[in-house]
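**Student:** my questions concern the predicted model and sequence given below.
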Amino acid sequence: MGKRQLTTSRHSALSGDLHAPRTARSFVRTAIADWTPEALPAEITERLTHDATLLVSELVTNAVVHAGTTVELYCRLVAGETEGEEFASLVVEVSDDHPMRPLLPGDANTYATHGRGLQLVAAIAESWGISYHRDLKTVWFRLPIRSPGDLEVPVPAPRVEQLFQ
């Protein structure tokens, strides 16, 4: 069977200040709105937009707070077919110029008011990861874009105490 793929991407350089998360959310919303007609065979939903803007806000906030550098934001729509199966996903990458900062999900204590961003990313994204390079750290996530016929099975929400373990 053949393999075909369509990739459309957008890039933005953000200042490393407190306005960056808002700018990133707007950038992702605009990219998704522009790509909505291209997402066939899948359908871009409000839920995907909400999840993507929430997660990009978390990652850009981490970059601003912990790295304090400019932030590079890449957003890609990937759709195609492999071995007869159609797929589509949204991939978002957030890079900063501070590669030595460790990122560890779950370091927050129960009563902390911060430190749960990566736990949120892990809970919502289909997949996510961190890539370290010589002068750069990239944190990325992938959200699936479901086909209209796909049945999305509801997953029970974890109890609050499970989120903070």
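**Tutor:** Looks like it came in fine. Residues are numbered from 1 along each chain as shown.
**Student:** could you use CA atoms for every contact and neighbour count after this?
**Tutor:** OK.
**Student:** so which helix or strand takes in the nearest residue to Arg76 once chain neighbours are set aside?
**Tutor:** What sits nearest to Arg76 in space, not counting adjacent residues and going by CA to CA, 6 or more residues apart in numbering, is Ser9, at 4.2 Å. Per DSSP states H and E, Ser9 falls inside strand 3-14.
**Student:** also this one, for the comparison:
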Amino acid sequence: MRRSRWWCAGALVCALLLPAARAEDAVIAVVVHPAVDTGRLDAEMLAQIYKRRRLYWRDGARIQPVNLPPDHPLRRRFSVAILGQLPEALDEYWNAQYFHGVLPPHVLASEEAVARFVRATPQAIGYLGHCWLGEGLRVVLTLDAQGRIRPPQAPLPACP
């Protein structure tokens, strides 16, 4: 009986420490197709893009932002850090925008889908965990585990 209590306590400690050990893995990379000319992209401009207040890139091409599903942990962190609200808190905003003919960004099912879409769509912008980065994606901004903006050239942690 005593042995099982210690085992449970050890498992609980491991479960609590595991997310802390993976905090460095939680960098969110905002990515675009390498051909897009974003100019200087900051959090305010990114919020305008994701609220569909900024619709065009510098070259006149229509921006195509994509989101992860509302319950995805990266979407929730991205929404709080960039838009200042959780995804469900934006429902009223999007309901009002709908009557002006403005639709929210498309939702893609996974980080892999975001990576594929952005690679294939020169006007697209999306976000994903930095371990999904690869050829055909250009990082324009990163967010650390606490939602703080990092410069795009800041070194990224190793992927597991």
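**Tutor:** Arrived safely, thanks for sending. Computed from a predicted model, the values in this text were never measured in an experiment.
**Student:** please state their TM-score.
**Tutor:** The TM-score (TM-score structural alignment, normalised by the length of structure 2) is 0.23; 76 aligned residues with a CA RMSD of 6.0 Å.
**Student:** hmm, back to that, which parts of the strand holding Ser9 of structure 1 are buried?
**Tutor:** Leu14 (16 or more other CA atoms under 10 Å).
**Student:** how far away is the residue nearest to Arg76 of structure 1 from Gln119 of structure 1?
**Tutor:** 26 Å (CA to CA, to the nearest Å).
**Student:** count the neighbours of the closest residue to Val31 of structure 2 other than its chain neighbours for me.
**Tutor:** Spatial nearest neighbour of Val31 of structure 2, chain neighbours left out: Val139 (4.5 Å); criterion: CA to CA, 6+ apart. Other residues near Val139 of structure 2 number 21, with proximity taken as other CA atoms under 10 Å.
**Student:** secondary structure class for Val139 of structure 2?
**Tutor:** Assigned state for Val139 of structure 2: strand (three-state reduction, DSSP: H, G, I helix; E, B strand; the rest coil).
**Student:** which element follows the lengthiest helix in structure 2 toward the C-terminus?
**Tutor:** What stands out as the longest helix in structure 2, according to DSSP state H, is helix 2-21. Next along the chain after helix 2-21 of structure 2, taking DSSP H and E as the criterion, comes strand 28-32.
**Student:** check which residues of the following helix or strand past that following strand are buried.
**Tutor:** Later in the chain than strand 28-32 of structure 2, the nearest helix or strand by DSSP H and E is helix 43-50. By 16+ other CA under 10 Å, the buried positions in helix 43-50 of structure 2 come out as Leu46, Ala47, Ile49, Tyr50.
**Student:** report the contact partners of Leu90 of structure 1.
**Tutor:** Residues counted as contacts of Leu90 of structure 1 (CA atoms under 8 Å, 6 or more residues apart in numbering) are Cys75, Arg76, Leu77, Val78, Arg142, Leu143, Pro144, Ile145.
**Student:** secondary structure element for the first one, which one?
**Tutor:** Going back to what we said before, that points to Cys75 of structure 1. Here Cys75 of structure 1 is assigned to strand 71-82, by DSSP H and E.
**Student:** elements contacting that strand?
**Tutor:** Applying 3 or more CA pairs under 8 Å, 6 or more residues apart in numbering; DSSP states H and E, we find strand 71-82 of structure 1 packed against strand 3-14, helix 20-35, strand 85-96.
**Student:** in the helix or strand following the second one, what's buried?
**Tutor:** What it means is helix 20-35 of structure 1. Downstream of helix 20-35 of structure 1, the first helix or strand assigned by DSSP H and E is helix 46-62. For helix 46-62 of structure 1, burial by neighbour count (16+ other CA under 10 Å) applies to 48-49, 52-62.
**Student:** okay, angle between helix 46-62 of structure 1 and strand 85-96 too, please.
**Tutor:** 20 degrees (axes from the mean of the first three to the mean of the last three CA atoms, to 10 degrees).
**Student:** so what does helix 46-62 of structure 1 touch, helix or strand wise?
**Tutor:** Packed next to helix 46-62 of structure 1, using 3+ CA pairs under 8 Å, 6+ apart, are helix 20-35, strand 85-96, helix 117-124, strand 136-144.
**Student:** ok, which of these comes nearest Gln162 of structure 1?
**Tutor:** helix 117-124 (10.9 Å; CA to CA).
**Student:** hang on, the earlier thing: now tabulate the helices and strands packed on strand 71-82 of structure 1 in JSON lines and tack on distance to Ala123 of structure 1.
**Tutor:** Below are those laid out as JSON lines (distance: least, CA to CA, whole Å):
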{"stretch": "strand 3-14", "distance to Ala123 of structure 1": "24"}
{"stretch": "helix 20-35", "distance to Ala123 of structure 1": "19"}
{"stretch": "strand 85-96", "distance to Ala123 of structure 1": "16"}
